[in-house]
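*Asks:* Quick one, structure for this:
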Amino acid sequence: MCIHALKWANKLRRGRETMVLSRRAILLSGVALGIAAAAAGKAQAAGFAEWEAGLKGKPAREIRILAISHPASDAMKALTPEFEAATGIKVTWEIVGSGEIMSKQLLAQTARDTSYDVYMVRGTALAEYEAKRMLSDLGDLLKDKAATPDDYDFEDIHVAYRQGIGTAKGKTLGIPVAGETFFLSYRKDLFEKYGRKAPDTMDELLETARFFQNKEPGLYGISMRAETGRTLALSWELFTPAFGANVIDQKTWDVTVDSPKTQQSLEYLLALLSNAPPDIETYSWDAAVSAFASGKTAMWFDATSLQPWLTDATKSKIVGKVGYVAPPSGPKGRFGPVGGWSLGLPANSRNKEAGWAFIAWMTSKQKAKEVVAKGGVPSRLSTLSSPEFTAQDPELAKAIKDSLDAAGNLLAIGRNWVPQTPEANKIQQTAGFYAGQALLKKLSPKEALAAAKPELEQISARIKKSL
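*Replies:* Below is the predicted model:
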């Protein structure tokens, strides 16, 4: 399972914001989760069973699903024959690359193509889907007891996933099936050797990185993504909320990139990266995890989904030597990012009822656990807190849950890791370019932010005009 997921992860493009997902990223419970649905109780199972039986009694239907190659889609494909037998709905899967799926969906929207009934959608791009009216609002379906099992319990899906990769402009446009967040991994052996504790605050993180920088020959303090451009902007955004800083205010869309707090956040990032390998400005996700897995750094701040690299002896020299904690807290609190994929209904679909039946079935409490058991990614609190999940590696399970809670904190203050606007890519490319100039010491942080402001103001004006 791990090797399959890692092969999949290696295919992803460098530098994109989607954090690489894998089967064992947050699934440590094995196949035991597949039978855990029985613990849900007779009343809950009856609610689902009655709803499922109602689907079977309807005329034969067919749906087509457009998805990416991914452990979550593999797991749902494995359960598709059971879904077909239980509901009478025939399913055809079309699998494409993660880099081409949105273009294909945009083309279908423009051509008014009605071929697809379920989309796998990039959660951080939902604002663009919403702006182009490509997806149906799922809110009414979730409330409709004829369309959704009584015991579906939408609130059981972690709020960070529900809001972070399932919602845009107040509309529920997707049901999360493959989410992830960031956490801090550290070398337990080195920390024990030098009497250090895992950092809990941003001050402690910086101090710890400085402590380990060149502590031993070839050892650096930390590795993380810092490739100049959008990648660097996404790493910068891991810290701005903790300072109360913004590149652009996501509520007013005013440019605040040159504010004292934003400058402070950039200076913190640069100080942290000064305790990384000397070529850190070239690091995307793969270089960052490889540096840590090879024993080159004492810490690594990146995606939960990449954790399997650290336990794969063919890729890691530090197997059994790694600990995990949630992102560090800062002056304004503890925050984290969330990204990943959801299932949505194409606006052009002629089979929305059957398409929704597929989504509701696969993401129900009963079947979601079976999806996880077959290699999918848990999105529900009931799975994340289950003994089957937590028993295998309590520290890792706690770090994942705490990190998701930190991501929920970000959403609670009205912010997203990737701004919910079709202009998000341009915002981050611009911010990341000028932050890169400061990282490369071509400009001071203050000069870099001042240079970024005019370009960001042009983007801001376009956003405000579109509102």
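*Asks:* contacts and neighbour counts: CA atoms only from here.
*Replies:* Will do.
*Asks:* Next one: Leu266 from Phe335, what distance?
*Replies:* For Leu266, the distance to Phe335 (CA to CA, to the nearest Å) stands at 16 Å.
*Asks:* And the lengthiest helix in the chain, what does it pack against?
*Replies:* When every helix of the chain is counted residue by residue (DSSP state H), the longest turns out to be helix 445-466. Counting contacts by 3 or more CA pairs under 8 Å, 6 or more residues apart in numbering; DSSP states H and E, helix 445-466 is packed against helix 260-273, helix 424-439.
*Asks:* to compare against the first, here's another:
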Amino acid sequence: MKALKKGWLTGMAALVTSALMITSCGGGGATETTPTGGRESFQGTNLRVLLKEGYEIQAIQQFKGEFEEATGIKVDLEVYDEPTARQKLVLDSTSGTGTYDITSGSFWNMPEFVSAQWLEPLDEYVSKAKDDWLVMDDIPKGALESMTIDGKLYALPHTIIGGMFFYRADVFQELGIQPPQTTDEILAAAKVIKERRPDLIPFSARGASTFASLGTEIGWSYGYDALLFDKDGNPQANSSEMKKAMADFVTLMKDYGPSDAATLTFTQAGEKFSSGQAAMMFDTSGFGTIFEDAKQSQVAGKIGYTLPTGPSGKKLQWLYNEGLAITAKSKNKNAAWLFLQWRMSRDTTMKELTQLNRTDVPNLNVLQSKEYSDYMASKGLEEFSAALQESWEGTTAEHWPFYPEFTSIGDTFTKEISAAIAGSKSVDDALETAQSELTTIMKNAGHLK
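*Replies:* The predicted model follows:
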């Protein structure tokens, strides 16, 4: 499995290279039929699509009727929080039922999904059944490589994300606080806000005890030069660097976060900020699209952006990539492939920008278009656009645990940090427990002797 991890690190390094390009401008074996046929070939087919919640699926929800009209295919969507969506896929795949035809493929779950043979390789479809909807050169190469394992492509990526720190520029100006550039400055600002604006929650971030919170915690710790694993897979949860990193993070969440900080999912954490309740938030660059949309946010036009560093001088991280994949047990793989192509088409992704206000569409044709530059200028989003590009440039996979056991790794670590945020454990005790349990996970999986 070390070879698998090495391949993924290479792919994510390429994703960084691809981001630079942007800013400067398993499977189930053979398919049931040869992957060919026009858009009308699958009329009457019913596709069941399993998605995790998030802004990147809004285009599917909003425009799927256009796909249905063009193809005669009926699309049924099921949307859940990420842990539930994963559980649904696991149950369907292990039972061999084949209920779902398409699923979200988060990059952090891809090693597990591919190793278990739950996903269909897409290379044959790309070579033999590429509809005019799909222009492969529009998709950043690094994003495609991050969805590629052992030389096979398993998903078309519809999300590329880096880390970002959001703050209420109007509140900071009112209180005379400079935009935070370091973790120490974030802590100092939180103290001032709590004292002088008690009506506001100083800080919001993910704190729930689920693997979906891991990116926040190890992304924060990267700024302290703290890695959850060394290059040989040995856990380092109780290192002095990790203890310092989590002590600061837990302080922000426990002393300056909302009362439900220990249970906040990414949606709930974002709502604290978009509703105007919170003055600062650390999460993904993708939230900028939501926060600057007046239809979804009460703080649009009042936000500032920074990419803070930790004590080590390294920038805080939040790495994420997601795509759509065809399930290995699907009985409608060809129709599912047509849907994936429609989802990544120029028309659909341009509508994401112009109608849904999504500013980080992973389509080079859109990002390099005059429509994009005009849109960002018309919305006064030049500052966000610059921060978004800088975030992509600084993305690294150095801190990420690319193992099929990612879910159990993430659940184990975040459970302990959530307990520390809730006050039921000290940070040191939580990290010692995490160290012991992570070591057991890695040994049982055969990564350690």
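*Asks:* returning to what we had before: out of Leu266 and Phe335 of structure 1, which sits in the busier spot?
*Replies:* In this view Leu266 of structure 1 and Phe335 are compared by other CA atoms under 10 Å, and Phe335 has more residues nearby, 29 against 25.
*Asks:* And what about that one, helix, strand or coil?
*Replies:* Following DSSP: H, G, I helix; E, B strand; the rest coil, the label given to Phe335 of structure 1 is coil.
*Asks:* Which residue, other than its chain neighbours, is closest to it?
*Replies:* Across the structure, with CA to CA, 6 or more residues apart in numbering as the measure, the residue nearest Phe335 of structure 1 apart from its sequence neighbours is Ala406 (4.4 Å).
*Asks:* hang on, the one you found in a strand?
*Replies:* No. When three-state DSSP is applied, Ala406 of structure 1 is found to be helix, with no strand at that position.
*Asks:* Near it, how many other residues are there?
*Replies:* With other CA under 10 Å as criterion, Ala406 of structure 1 counts 26.
*Asks:* That one touches Val338, doesn't it?
*Replies:* No. At 9.4 Å, Ala406 of structure 1 does not count as touching Val338 under the criterion of CA atoms under 8 Å.
*Asks:* Okay, whichever residue in structure 2 pairs up with Lys426 of structure 1 and Gln268 of structure 2: tell me how far apart.
*Replies:* Structural alignment (TM-score structural alignment) places Lys426 of structure 1 against Ser408 in structure 2. For Ser408 of structure 2, the distance to Gln268 of structure 2 (CA to CA) stands at 22 Å.
*Asks:* next one: Glu66 of structure 2
*Replies:* Glu66 of structure 2 sits 31 Å away from Gln268 of structure 2 when distances are taken as CA to CA.
*Asks:* Please say which of the two ends up with more neighbours.
*Replies:* Between Glu66 of structure 2 and Gln268, counting by other CA under 10 Å, Gln268 is the more crowded of the two (18 against 13).
*Asks:* Just the element for that one, please.
*Replies:* Using DSSP states H and E, Gln268 of structure 2 falls within helix 266-274.
*Asks:* packing partners for the next helix or strand after that helix?
*Replies:* Counting by DSSP H and E, the next helix or strand C-terminal to helix 266-274 of structure 2 is strand 280-284. Applying 3+ CA pairs under 8 Å, 6+ apart, one finds that strand 280-284 of structure 2 makes contact with strand 163-168, helix 266-274.
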